[in-house]
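Undergrad: have a look; sequence and predicted model below, questions after that.
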Amino acid sequence: MRTSSTIRTRGTVKRTTRAAAALAAGALALSLTACGGDEDSGGGDGGDEGGGAKQPASSVTLPKLDGESLEVAAVWTGTEQENFKKVLAEFEKRTGAKVTFVPAQDPIINFLGSKIAGGAPPDVAMLPQPGAIKQAVDKGWAKPLGAEATKELGENYSQGWQDIGKVGGKQYGVYYKAANKSLIWYNAQVFENAGAAEPKTWDELLNAAQMVYDSGVTPFSVGGADGWTLTDWFENVYLSQAGPEKYDQLAKHEIKWTDPSVKDALTTLAEIWGKKDFVAGGASGALQTEFPASVTQTFTGGDQPKAGMVYEGDFVQVNIGETKAKVGTDAKVFPFPAVGDTAPVVSGGDAAVVFKDSKAAQALATWLASPDAAGIQAKLGGFLSPNKSIDSSVYPNEVQKKIAEALVAAGDDFRFDMSDQAPQAFGGTPGKGEWKTLQDFLKNPKDVAGAQAKLEADAAAAYGG
C-alpha cells in the first residue's frame, strides 16, 4: 500500500536535509525560548470577545444554503469538540445551513464504514491520518474537492500541506488542524526545585530527569493507555536518530521494522521507559493512564505533582487549561531534544474530507480551508493550524503563537506522523498493530527483538507484504 509519506514541492519529492531540519528545529527552539512568562493557559472558552486580535474581514465566498442540512463526523470530544462547534456555528450563520456534529469512534474508518453500509454517510468527516484518506478513496467513499475548496487551499496552505491531502494527484483533504508533536512540557516549579535546565540533547534530558527524580518527583508522565502517544515518542526518537530518509523509508515500509535503526530507537526509548521509577505509576500505571490524565497529573499538586514532565504536542494546552497551572509560568515547554545530529520536527493533523459531493459539503470544505474558520478555533486555544494566512495574533497566548509561527515558518521542512501515514490496521487501531506492540514494549522494554519482530509481522500484513 503506497502512502503519502513524503512532502512534495512543485511536483518533485522534497527530501528534508539535515540542515533544513536543523533550521526548523532551531526556529522552534528560538521561538519557545522567547515566550513570555505571564500568559493565559489558552484553555478558556474565548467566545467572541478577547482571546486575541480579531480576524480581518472575510475573504472567503460561501453560497447561500438556506434549508440545507449537513453532518460532520470527527472523533473529537470535550473542549475540542465544543470549540469546533463554534466554527460550524459561524458557517451556519454565513450560509443559512444547519450543521450537526456526529461523534465518531476510533478507528474512524470503521465507524464510517458502518455509516456508509447503513446508507447514512456524513457529508464531511475529519480524518486524522493520510492513510485513512487513502483508504476512503480506495473504497470509493471520499469525493475530490471542488474548484472553490481547492482554490482556497492553494491560497492558504504550503505545497507540503496540500500534498499530504492528495491521493493519485487529486486533492481530497483539507488539513484544518495541525499538531506540533515535538514538544516536552514541564512543571516549572519542579524544574526550579531540582535545579534542572531545559535540555537540548537526549543525554541532557536524561540528566534533567535524574535531577527531578533526586528532588523527589517522578520525572515523566506517560499516557500509555492511548497507544498513539507511544508511537509519537518513537517517531521523535527515530527521526532524530535515524534521519529523515530512513524515516520516510520506514513510513512506506520500504525497510523492515527489524532494521537495526529500529533497534537503536527502541533501545534509546528504553533508557526512559525501562528506568526504574522514571515513569509515573511504573509501566502498569502508565498503561492505565489516558492522555488527558497524563497532562493534568503533571500540573496539579503544586511542586509535588505525580510527574515533572509530559511529552506531547501543542494540544497539551487544552488539558493544562483544566488545571490551575498557567502556560508560560507554571507550565513551560521545550522542543523534543536531539537524539542524533538534529532535533526532530514531527507534525500531525486532521483533514476535512468530503463524503457527499453536494454544494453544501463542498462549501463546508471551502470554509474549513479559510483563515476565517481556523482563526475562530485558534482564538479559543489548544489548536494549531497550518493555514499560513491566519493572523498569528489571534492565538490566545505567546507560547501558542510562537509554536504556530514556527510551524508556518518551517514550510515543508517537517515530517508527518509516521503511524498516521500507515494503514489504519497497523498505525491507528486501539489494541492492534503498532499501538499494541509499543504498549507491550512499555511493559517490557528489555524485549527489543520481540517488539521488532511483532511490529514487522503486523506491518507486513497491513501493507500487503
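TA: Received it, and whenever you're ready, just let me know what you need.
Undergrad: from here on, contacts and neighbour counts on C-alpha atoms
TA: OK.
Undergrad: excluding its backbone neighbours, what's nearest residue 372?
TA: residue 58 (6.3 Å; Cα to Cα, 6 or more residues apart in numbering).
Undergrad: what about versus this one:
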Amino acid sequence: MRTTLRTNRDRRARRAALAVIAAGALALTGCSGDGKGDGGDKEGADATKSPASSVTLPKLNGEKVQVVAVWTGPEQENFSKVLKEFEKRTGATVSYVPTQDAMLNYLGTKISGGQPPDVALLQQPGALKQAVQRKWLTPVDAPTQAQLDKNYTKGWKDIAAVDGKQYGVYYKAANKSLIWYNTAAFENAGATEPKTWKEFLTAAETISASGVPPVSIGGADGWTLTDWFENIYLSQAGPEKYDQLAKHKIKWTDPSVKDALTTLGQLFGKKEFIAGGQEGALGTEFPASVTQTFTGGDQPKGAMVFEGDFVAVNIAQTEAKLGTDAKVFPFPAVGSEAPVVTGGDVAVALKDSKGAKALMTFLASEDAAKIAAGSGGFVSPNKSMDLAAYPNDVMRDIAKALVDSGDSFRFDMSDQAPQSFGGTPGKGEWKALQDFLKNPKDIAGTQQQLETDAAKAYKS
C-alpha cells in the first residue's frame, strides 16, 4: 500500500496530528486510492432497513455465511458483536473461524478442497493483490461500493483495489507508531516522554538504572519486529526510500537498511534494556508483552511497549486504567520527523453469494463501525461514523486524527510485500529480524538474508 511523496501541506497535516498525540491524543494517518467495483445484485423488495440504520440489507433467512480472520480473545469478541447484529438484521447464520496460519496458505487449502469461506479478513494489501492474481476474489457489488463511496476516502478505497477494480473493504485501521508506558514506572525512575531516538535511549538508561527493564518486546511474533524496523527506517531514510524498499526497487543490502539496523541494534543489542533479555523477548508473544508492562505497579517486567492503538485491547485485560496508569507517546523521531506507519484489516469476498455480498456491505457501513468502536481497541477509517461511539477520549482522538488526515500516510511495509516475505511466521522478514534480535551485531548477515528472501518472494 503506497502513496506518493507528501507535499508540504501533507507534512504540516502530519505534524498537526502528532501534536494531537503529544497532547494526550494519538495520531493515525491514512492511505490512498480509488476503485470502481463491478455492479452487483440490486436490493430487492425483501431488503430491510431499521429506522436507526444507515444501511439496507437483504433478508437472508436460512443462509449460512462463514468468515475467517486471525482475531482471537478480545478482538474476536468485538468482531462477534458485529456479526451478531448482521445475523439479527438479515436472518443469516454466521460462523466465525479464527486461524493463526498464513492467510493465503489457509485460503489456498480451503479453495483447493472446494470449501472457501464467504468472507476473509486479510492483514496485507500484498496478500489481497496475490489473491486477485490467483482469481480467488469477487469484486464488491453496487451496494457495497455505494457504502464505500459514502464512508471512505479515496485512499482507503484505492488500497483495497487492484487495477482500478474494488475488491476489499478496510474494516479496521491501526496506527503503528505508538509507544505505551507504565506511568508509575516512569515516575519512579524520573523518566520523561522522549521525542527523539536519542532521548528514547536516554530514558531507557534512566529506567534501567531504577531496576526495571525499559522495553517489553513481543519477539515471538515476528511482525512486531518488522514494525520496529519500519518506523526507524521511515524516519531515518525518509518516505522516498521507504516506498522504494517497500516495492523492492532498492535492495535490502542498501546502505539505508544498514543504517536502520544499526539504529535498531542500539536497543536490541542491550540485554538490560529488554524485558527478559533477547532470549526472553523471543519467547514472549505480543499480548504478553503488553500485559507484563501494565502489571506489577511501578516494578513491571517492562516499562514501555511499542505497538499500535490496538494495544488498548490488551491493556483492558489488566487493572491499569488508560490515560492514568497507561499513557502513550509517538514513536520518537530518528531523523528530522517522527514516523507515522499505519496498518489495517481488509475484508474480501471469496464467494459470489448473497450472504458474502451483504456482509461486505455491512462491514463498509457506519453501523458496523459504531458497534466495533464501542467495544474499544478498535479504530475505523469510516469517516461517516459519529466519534461519540468510541468509549473514551483517547480512542476518540485517535479516530479523529485518522479521519482528518485524509489520504496522507505510509502503510506498513511488510504488509505490502508478498506474504511469503512479509507475513509468514518463521520465514522472510519475520525470521530474519528474529535472528537479528538474537544476534544484533550481524547486520551484514541480516541484510543478505533479507535480500535473498525478498528477491525470491518478489520474483515468484
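TA: The structure has been received and is ready for your questions. Quick caveat, the model's predicted, so the values are computed rather than measured.
Undergrad: burial count for the residue nearest to residue 372 of the first structure?
TA: Applying other Cα atoms under 10 Å, we find 10 residues neighbouring residue 58 of the first structure.
Undergrad: go on, residue 170 of the first structure?
TA: A count of neighbours around residue 170 of the first structure, defined by other Cα under 10 Å, yields 13.
Undergrad: tell me the counterpart of it in the second structure.
TA: For residue 170 of the first structure, the aligned position in the second structure is occupied by residue 165, per TM-score structural alignment.
Undergrad: so which residues of the stretch 351-465 of the first structure form helices?
TA: 359-368, 371-380, 398-410, 418-421, 424-427, 433-443, 448-463 (DSSP state H, counting those that start in this stretch).
Undergrad: whoops, the stretch 51-200 of the first structure was the one
TA: 78-95, 108-117, 130-138, 147-156, 159-163, 188-194.
Undergrad: figure out which of those is closest to residue 344 of the first structure.
TA: The closest of the helices of the stretch 51-200 of the first structure to residue 344 of the first structure is helix 159-163. By Cα to Cα, the value is 17.3 Å.
Undergrad: give me the mean deviation of that closest one from the second structure.
TA: Helix 159-163 of the first structure, aligned to the second structure and superposed, deviates on average by 0.7 Å (mean Cα distance after the TM-score superposition for the first structure).
Undergrad: quick one: contacts of that helix?
TA: Residues outside helix 159-163 of the first structure that contact it (Cα atoms under 8 Å, 6 or more residues apart in numbering) are 4, 7-10, 153-154, 171, 173-175, 386, 411-412.
Undergrad: now, those that are in strands?
TA: Among the contacts of helix 159-163 of the first structure, the ones falling in strands (DSSP state E) are 8-9, 171, 173-175.
Undergrad: dump the residues you listed to a markdown table, plus distance to residue 393 of the first structure and neighbour count.
TA: Output for those, formatted as a markdown table (distance: Cα to Cα, whole Å; neighbours: other Cα atoms under 10 Å):
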| residue | distance to residue 393 of the first structure | neighbour count |
| --- | --- | --- |
| 8 | 29 | 18 |
| 9 | 28 | 16 |
| 171 | 30 | 20 |
| 173 | 26 | 33 |
| 174 | 23 | 33 |
| 175 | 21 | 27 |
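Undergrad: out of the residues you listed, the closest to residue 165 of the first structure would be?
TA: For these, the nearest to residue 165 of the first structure is residue 173 (4.2 Å; Cα to Cα).
Undergrad: hey, where'd the strands end up in the stretch 151-300 of the second structure?
TA: Here the stretch 151-300 of the second structure has its strands, by DSSP state E, counting those that start in this stretch, at 161-162, 165-166, 168-175, 178-182, 215-216.
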